[in-house]
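Participant: Sequence and predicted structure below; questions after.
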Amino acid sequence: SAKRRALLDAGADHVIVSEEEDIRSRLEAIAGANGVRTVFDAVGGPAFEPLTAAMSPGGMLIEYGGLSPEPTPFPLFNVLTKSLVLRGYLVHEIIRDTVRLARAKAFILDGLSDGALKPVIARTFRFEDIVEAHRFLESNTQFGKIVVTI
């Protein structure tokens, strides 16, 4: 919740603080009767079930992380009744494929050049201060990326 205002100021249309709000009901209120078509989730854990519950029939959930230390239950009935597609993703799909990597680099560089992508830098550290950089990252107080210069 401490980052809600910063997220909204950065362009988010909605912010759901999962520790304070019911994820399913908030998603249903935001998405309406059709449900959420696509979910990108980096956390897993207990939130997996309410995410799938708020999804539209035929929706796709892309899991790209496992930040939750808790088990991730498989929402069998949501998957079956809604014909959901669950897909895992790792960045290695891109970086191990030279064609896709070149396209990704071009997209990023073009976006930075023309201003479409505007990275938010929370703080920059010298390489010699890498321990402090890690401590700052672990504090979870940053908003934006942490840069380490060499």
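Facilitator: Okay, I see it.
Participant: For the rest of this, base every contact and every neighbour count on C-alpha atoms.
Facilitator: Will do.
Participant: what's the longest strand in this structure?
Facilitator: Scanning the chain for the strand with the most residues, using DSSP state E, yields strand 55-63.
Participant: Quick one: distance of the very next helix or strand once past it to the chain centre.
Facilitator: Proceeding N to C from strand 55-63, the next assigned helix or strand is helix 76-82, under DSSP states H and E. Relative to its chain's centre, helix 76-82 lies at 23 Å (CA atoms, centre = their mean, to the nearest Å).
Participant: List the buried residues for helix 76-82?
Facilitator: 78, 79 (16 or more other CA atoms under 10 Å).
Participant: Just after that helix, pick out the following helix or strand.
Facilitator: Using DSSP H and E, the helix or strand that directly follows helix 76-82 along the chain is strand 85-88.
Participant: Show me how far the longest helix belonging to the chain is from its chain's centre.
Facilitator: Assignment by DSSP state H gives helix 98-114 as the longest helix of the chain. What separates the centre of helix 98-114 from the centre of its chain is 20 Å, taken as CA atoms, centre = their mean.
Participant: Just name whatever secondary elements that helix is in contact with.
Facilitator: Counting by 3 or more CA pairs under 8 Å, 6 or more residues apart in numbering; DSSP states H and E, the packing neighbours recorded for helix 98-114 are helix 92-95.
Participant: neighbouring contacts of the helix it packs on?
Facilitator: With CA atoms under 8 Å, 6 or more residues apart in numbering as the contact definition, helix 92-95 has outside contacts at 100, 101, 104.
Participant: Between the residues you listed, which sits nearest residue 47?
Facilitator: residue 104 (29.7 Å; CA to CA).
Participant: The closest one: neighbouring residues, count only.
Facilitator: 14 (other CA atoms under 10 Å).
Participant: Comparison target below:
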Amino acid sequence: MANVVRIHEYGGPEVLQVHEAAVGRPGPNEVRLRQTVIGLNFVEVYFRRGTFEVPRLPQVLGNEAAGVVTEVGEGVTDVRIGDRVVYADGPLGAYATERLYPADRVVPIPDAISDEQAATVFLKGLTARYLLKDIVRFSPGDTVLFQAAAGGVGTIFARWAKALGVRVIGTVSREAKVTFAREAGCDAVIDRSREDIGERVAALTDGRGVKAAFDAVGKDTFRASLAALAPRGTLVTFGKASGDPEPIAPFELAARSLALTWPILPVYTATRDELLAAARDLFDAVARGQVPARPSRSYAFDEIVEAHRDLESGRTVGAAVLRV
């Protein structure tokens, strides 16, 4: 038996309930995992609210965790019992002390990386990586805008971008996060609760605008991100924490020849080779000190309701994890 966190209906943090559940034996191409550290991500708030539908109710939530392989199913050759592994962005169900998972979607954790580091950085780090390396081609000296720069993805993106010579203008939702975002690697930080994003970006770029804007906030910042772009700039939207952005006519992009895209991680790690290559790049950046891999907050497994309240209210900065 395992402890799991399920929702039986969509709603606020209070719908998260801890239950016991049978785990079962792994089937073909599956492994059984004893989980040690579980990553917390804002996308899980979307699933809990019903912004994104879950496959069925009741549903165990969670997208990311590290742990130890305790059993392997038929046909599994890439991992063995006793291996430390991490996974992200596959079948929901990471909020559990033990679970089954597809063997071809788990990644071995290097000896130099702890379980805590892996669960802290894997999903957010893979996300930051494809945003920084796969969407727009950057050169040293380019400037980008990153909305919600004090979040888990934002802090990794800013530090990694800085290591590559890319200048990052970050935004935060409140003054208390300004220092954190600056220490995380942002070259300049805009407090959008009291500053005009467009005016500040114009001042910081001598009126040129940014080569790309990365926006997971959605409704509240979409127009500001679009306005901040330089001619031939790209708006990369990858979330909607504040709600759906308003519709936009393609013709609105024409005057500055702008590009708009909404990429998702599974497309960039669709094959096992792509997943392993992205993971190697991420873990190498962690080992080099280019990517932060320590959680800013840890919660006990049964503190999941408090953790979601903090995630949803914006009280967390950086990455947070659940300890099993």
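Facilitator: That came through fine. Quick caveat, the model's predicted, so the values are computed rather than measured.
Participant: overall similarity of the pair, as a TM-score.
Facilitator: Laid over one another, the chains give 0.86 as their TM-score (TM-score structural alignment, normalised by the length of structure 1), with 150 aligned residues with a CA RMSD of 2.0 Å.
Participant: Find me the equivalent region of the longest strand of structure 1 in structure 2.
Facilitator: Mapped onto structure 2 using TM-score structural alignment, strand 55-63 of structure 1 spans residues 229-237.
Participant: what's the mean distance for the matching stretch versus structure 1?
Facilitator: Following the fit onto structure 1, the mean deviation recorded for stretch 229-237 of structure 2 is 0.9 Å by mean CA distance after the TM-score superposition for structure 1.
Participant: Residues in contact with that stretch: which ones?
Facilitator: 131, 136, 208-216, 218, 225-226, 256-263.
Participant: now do 7 Å
Facilitator: Residues outside stretch 229-237 of structure 2 that contact it (CA atoms under 7 Å, 6 or more residues apart in numbering): 208-216, 225-226, 256-262.
Participant: can you pull the buried residues of that stretch?
Facilitator: Buried-residue list, stretch 229-237 of structure 2, by 16+ other CA under 10 Å: 229, 230, 231, 233, 234, 235, 236, 237.
Participant: The residue nearest to residue 71 of structure 1 when sequence neighbours are not counted and residue 34 of structure 1, how far apart?
Facilitator: Leaving aside its chain neighbours, residue 71 of structure 1 sits nearest to residue 45 (5.1 Å; criterion: CA to CA, 6 or more residues apart in numbering). To residue 34 of structure 1, residue 45 of structure 1 is 25 Å away according to CA to CA, to the nearest Å.
Participant: Could you check which of the two has the larger neighbour count?
Facilitator: residue 45 (16 against 11).
Participant: Quick check: the aligned residue for that one in structure 2?
Facilitator: Match for residue 45 of structure 1 (TM-score structural alignment): residue 219.
Participant: wait, doesn't its match sit right on residue 239?
Facilitator: No: taking contacts as CA atoms under 7 Å, residue 219 of structure 2 lies outside contact range of residue 239: 9.7 Å.
Participant: Now residue 66 of structure 2: which helix or strand?
Facilitator: For residue 66 of structure 2, the element it lies in under DSSP H and E is strand 64-72.
Participant: so what's the residue of structure 1 most remote from its centre up against?
Facilitator: Residue farthest from the centre of structure 1, counting by CA atoms, centre = their mean, is residue 128 at 29.6 Å. Contact partners of residue 128 of structure 1, counting by CA under 7 Å, 6+ apart, are absent.
Participant: Tell me the counterpart of it in structure 2.
Facilitator: Correspondence of residue 128 of structure 1 to structure 2, assessed by TM-score structural alignment: residue 302.
Participant: cool, and residue 17 of structure 1?
Facilitator: Per TM-score structural alignment, residue 17 of structure 1 is aligned with residue 191.
Participant: returning to that earlier point: how about the buried residues of stretch 229-237 of structure 2 in TSV, adding distance to residue 182 of structure 2?
Facilitator: Shown next, in TSV, are the buried residues of stretch 229-237 of structure 2 (distance: CA to CA, whole Å):
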residue	distance to residue 182 of structure 2
229	21
230	23
231	27
233	24
234	24
235	22
236	22
237	22
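Participant: And the furthest pair within these?
Facilitator: Pairwise distances across the buried residues of stretch 229-237 of structure 2 peak at 17.6 Å for 231 and 237 (criterion: CA to CA).
Participant: Would you mind giving the secondary structure of the residue most central in space within structure 2?
Facilitator: In structure 2, the centroid-proximal residue (CA atoms, centre = their mean) is residue 124; its distance is 3.2 Å. Reduced to three states with DSSP: H, G, I helix; E, B strand; the rest coil, the structure at residue 124 of structure 2 is helix.
Participant: show me the contacts for it.
Facilitator: Applying CA under 7 Å, 6+ apart, we find residue 124 of structure 2 in contact with 152, 153.
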